[in-house]
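Enquirer: structure of the sequence below:
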Amino acid sequence: MFPEFKVVRRQRPVTITIESSTFSRPAANAAIEAACDGPVSLSFTSGGDVLTGSYDGRRVSLTVTTGSRRTSHASRRHGRVGRGVARFALTLTGTMLTAMTYKDGAWEARARVDLTEVGIEPREPSWLAGLTVGHEGSAEEVRSGAFGQLGLRDIRVVTYADGSPFREGDGTLLLTATSAGPGFFPTAHTSVWGLDPVTYDLVHRGALYFRRDDLVYGDHATHLVRDGDEWLVATSTWGGFKAPDKTDPSKPWSPVGVTIARSRADLTRGEHVLDSTPLALPTESRRSRSVGVWDPHLLRRDGEWLVGYVSAKKYFDFHPVLAGGPSLDALSLRAARTDRTATEGTTLVPLDGTVVVGASDGRDNPRHVRARYPIFDLDLNEVAELRSAYVTNLPWPTLIPVGDEWLHVAFDGTPYGGRLPGYGTHGEVVLSRSTRGRSV
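Expert: The predicted structure follows:
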């Protein structure tokens, strides 16, 4: 069904600060960094809130001042740096404030604090409107603007509604990706990239943020679709996710859902805040009740919308699902593979007059369906297996036709930024190309 693939390029475009001439942040996604040859401090300020990262030549710490309250935050294990720091950075990603150092060719997180734990909600539009930056000490070559990424994952090709890839006039392909922050999923955001199908170079184009519940979130695992004269943006609400507390079930938690946004602006460039609303996806079955959905992928065929996604029986036990209907407001369940326990990245791929469904079988699945890319029909019966490198974590089957060949854009689970951020800083982009002509 698909030819075999061979890896042709691996890359990881790590960027702390996407510099801008004016510092105005539409979302809690900000950074300031500087070269330093001695003690330095960098800060974000909004109203009476002052967020400061300091490097005294030996250790890194954070100080948060809100009103008359002042708290200090440092890591005994990771805060000691010593000499040799070339650059120092302070980042705001979601609710997480992080101080980082650049030493020996790599960035590493040295201190961090969740601002909601000290009474600050940085995702409020009014708080963001007053945000400014500052620096003291030996700061040189100061840059400020948006936070970039420690890695990329959840990569999807931007498509037309029929599933064909959206290309610019020079042949550039567009992708959406999850730009990893220094921590778990709420520190990430959705980014837009240009991909040269010949050189495989990636170029950052912009970022998408989502306004819901009166806050601006860095939601991600996004599909950007051109439908007529507007863009449809389906995304997963990972920006507000909070897992259930297994030790205390009474504590509040926030599940993951899927939202939809529409816009006539050029979402392929620059930063945009989109008003999103819940996309109702059917999940009930005789065997299980869903606690969350994510990874939406949309395609319209013969007047019917198809939506692939993931449904979870619990966190984290999840499987691929397919729904369809005459509109996105009237979807019904078509099929679900409840035999899987760690399969995601549900992707709709036009192929020879029909549509197939790709997915990624993670290593926590039953033994016979681990570390592979199954290909399903529209009833989610497995009909083939994609023969391409299955790297670490849960790489997706993002397939792009290029002439008579195919590109497979995947990602791995390699972390970045040291041990302090924990899970969520992955991954490296892995591009593969078909080794012979397109199959029929």
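Enquirer: can we go C-alpha only for contacts and neighbour counts from here?
Expert: Will do.
Enquirer: the helices in the chain, which residues?
Expert: Ranges of helices in the chain, per DSSP state H, are 125-129.
Enquirer: any idea which residue is closest to the centre of it?
Expert: Central residue of the chain (C-alpha atoms, centre = their mean): T178, 1.8 Å from the mean position.
Enquirer: next, find the distance separating that one from V273.
Expert: Plainly put, T178 is 16 Å away from V273 if you go by C-alpha to C-alpha, to the nearest Å.
Enquirer: repeat that for F166.
Expert: Shown here: F166 relative to V273, a distance of 21 Å by C-alpha to C-alpha.
Enquirer: ok, those two, which is more surrounded?
Expert: When F166 and V273 are compared for neighbours, F166 comes out ahead with 19 against 16, by other C-alpha atoms under 10 Å.
Enquirer: the nearest residue to that one once chain neighbours are set aside: what's it in contact with?
Expert: Counting by C-alpha to C-alpha, 6 or more residues apart in numbering, the nearest residue to F166 once its immediate chain neighbours are dropped is T159, at 4.7 Å. By C-alpha atoms under 8 Å, 6 or more residues apart in numbering, the contact set of T159 is 165-166, 224-226.
Enquirer: here is a second sequence; please produce its structure as well for comparison:
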Amino acid sequence: MVLSRFEVVARRRPVDLVAPGPGAPYVAPYVAASGTGDLALSSGRDRLVARYDGAAAWLEVTTGGRTTRHRSRRFASTDGPVEEVGLALTGTHLTVLTRGPGAWTARGRYDLRGRIDTHAEDWLAGLVADAPREGRFGQLGLRDVRVVDGAPDGRVVLSATSAGPGFFDTAHTSLWELEPESLALTHLSDVYFRRPDKPGVYGDHATHVLRDGDRWLVATSTWGDFEKKRRPVAVTLASTTADLLHGVHVLDTEPLHLPTDGLGSVGVWDPHLARTEDGWLVGFVSATRYFRFHPALATGPTLDALTLRASGSGTQTEGTTLARLGGAWRVLASDAEAKRFPVLDLDLRETGVLDAPYPTNIPWPTLVPVGDSWLWITFNGRPYGGPLPGYGTHGDLVFLRPSAASTV
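Expert: Below is the predicted model:
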């Protein structure tokens, strides 16, 4: 078949510490507040405070009648007066940030594990903010972009991972509408998850959303409390008739059992579903250790009767994506070691490569048909928020369009 070489035409980075829309009542531990002075979140006798004295910012945490102070030796001090102070609760992590001059910068962070169960729904129900502006936590960057298959009226809707101020357990799933000509993005909704094996609400992400008849299927990766020794990553599946294109949602999930026979798998993630005339295809990633991983493909008449069809190669290859190219199903992937986008058949044998620049990190090959052409939406690894958050605040959305034709 023939596809064009793709070239980068634009980048977008919607950053919102406080997401547009309603605040309390809060249904998930992804909450933010901003103002020019001290800020607080509280539930019952628990109180989480960001303080700023004109020269430095720090955190104070009160639980069980005990208050502790958490001030970073390296990052608390600002270069002068700031325009805005921010407080973010993302999963179990509490972060104080400042903005201006320049972008939001994390000044201090504290992990609340062992002090508060922030995932507990009764604790969340009592959560209130004392701040000039408060609401759901938005995002510092976007990654793991997929097309929401079956969006109504020809709309281009994307699921994405909204990056938090830290590693994967500070992120969550969000849905966005894209205008394919102007590349304008509109934040539609945030989606959180209950697990079948433990109580609470989690910000799981690396998600695929699919319209299947009168319901949405939502397959996601359990990164929301990842600990490689205690909580390996798995894939869950939710089914709902709720309007996922608006508002805030907490979805009940069940395990999506992905077959890994003979793979020596320690975890699976990046699900992508497709219903075909013969049943289901499910692309995913299987890891032999953290972090060494490769694509895999399962098939079955139903999603609870899958068998392993093929396992691919690579040691840092993910973003497994099913696509119809030239009238045939293909599996696309992103190979970070070779910095390329292989095109595979359903036995995961390489049939070609997508011709495009390779951004930083492991950008996914998400193709959107636009008329007789294609729009490619991916992401990079550019961090945000200063040095304190470390890995996980990426990235920019990167948009590519075809140039001259080349054979794939």
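Enquirer: related to what we said a few turns ago, what's the match for the residue nearest to the centre of structure 1 in structure 2?
Expert: For T178 of structure 1, the equivalent position in structure 2 is taken to be T161, counting by TM-score structural alignment.
Enquirer: hang on, its match packs against T170?
Expert: No: counting by C-alpha atoms under 8 Å, T170 is not a contact partner of T161 of structure 2; they are 10.2 Å apart.
Enquirer: thinking again about what came up before, who are the contact partners of the match of T178 of structure 1?
Expert: With C-alpha under 8 Å, 6+ apart as the criterion, the residues that contact T161 of structure 2 are 142-145, 171-174, 205-207.
Enquirer: with distance to G100 of structure 2 and neighbour count added, can I get those in JSON lines?
Expert: Supplementary listing: the contacts of T161 of structure 2 in JSON lines, determined by distance: C-alpha to C-alpha, whole Å; neighbours: other C-alpha atoms under 10 Å:
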{"residue": "L142", "distance to G100 of structure 2": "22", "neighbour count": "28"}
{"residue": "R143", "distance to G100 of structure 2": "25", "neighbour count": "28"}
{"residue": "D144", "distance to G100 of structure 2": "29", "neighbour count": "28"}
{"residue": "V145", "distance to G100 of structure 2": "29", "neighbour count": "26"}
{"residue": "A171", "distance to G100 of structure 2": "24", "neighbour count": "32"}
{"residue": "H172", "distance to G100 of structure 2": "26", "neighbour count": "31"}
{"residue": "T173", "distance to G100 of structure 2": "28", "neighbour count": "27"}
{"residue": "S174", "distance to G100 of structure 2": "26", "neighbour count": "27"}
{"residue": "H205", "distance to G100 of structure 2": "30", "neighbour count": "31"}
{"residue": "A206", "distance to G100 of structure 2": "31", "neighbour count": "26"}
{"residue": "T207", "distance to G100 of structure 2": "33", "neighbour count": "31"}
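Enquirer: give me the subset of those residues lying in strands.
Expert: For the contacts of T161 of structure 2, membership in strands holds for 142-145, 172-174, 205-207, with DSSP state E as the criterion.
Enquirer: closest to T360 of structure 2 among these?
Expert: For those, the minimum distance to T360 of structure 2 (C-alpha to C-alpha) is 11.7 Å, reached by R143.
Enquirer: gap between the counterpart of that closest one in structure 1 and V430 of structure 1?
Expert: With the correspondence set by TM-score structural alignment, R143 of structure 2 lines up against R153 in structure 1. The gap separating R153 of structure 1 from V430 of structure 1 is 10 Å, by C-alpha to C-alpha.
Enquirer: shared neighbours, these two?
Expert: In the contact map built from C-alpha under 8 Å, 6+ apart, the residues linked to both R153 of structure 1 and V430 are 410-412.
Enquirer: where's the residue lying farthest from the centre of structure 1 relative to V50 of structure 1, distance?
Expert: For structure 1, the C-alpha lying farthest from the average C-alpha position belongs to S68; by C-alpha atoms, centre = their mean, that distance is 36.0 Å. Remark: distance between S68 of structure 1 and V50 of structure 1 (C-alpha to C-alpha) = 11 Å.
Enquirer: please apply the same query to R301 of structure 1.
Expert: With the distance defined as C-alpha to C-alpha, R301 of structure 1 ends up 52 Å from V50 of structure 1.
Enquirer: output the contacts of T161 of structure 2 as CSV; include the columns distance to G108 of structure 2.
Expert: Listed next are these as CSV, based on distance: C-alpha to C-alpha, whole Å:
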residue, distance to G108 of structure 2
L142, 22
R143, 24
D144, 27
V145, 29
A171, 18
H172, 21
T173, 24
S174, 25
H205, 25
A206, 27
T207, 29
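Enquirer: between which two of those is the distance greatest?
Expert: The farthest-apart pair in these, when distances are taken by C-alpha to C-alpha, is V145 and A171, at 13.5 Å.
Enquirer: one step back: so if I had to pick from R301 and V50 of structure 1, which one is more boxed in?
Expert: Legend: neighbour count by other C-alpha under 10 Å for R301 of structure 1 and V50, higher for V50 (19 against 15).
Enquirer: skipping adjacent residues, who's closest to the residue mapped onto T68 of structure 2 from structure 1 in space?
Expert: T68 of structure 2 is assigned T71 in structure 1 as its aligned equivalent, the criterion being TM-score structural alignment. Computed as C-alpha to C-alpha, 6+ apart, the closest residue to T71 of structure 1 that is not its neighbour in sequence is V64, at 5.3 Å.
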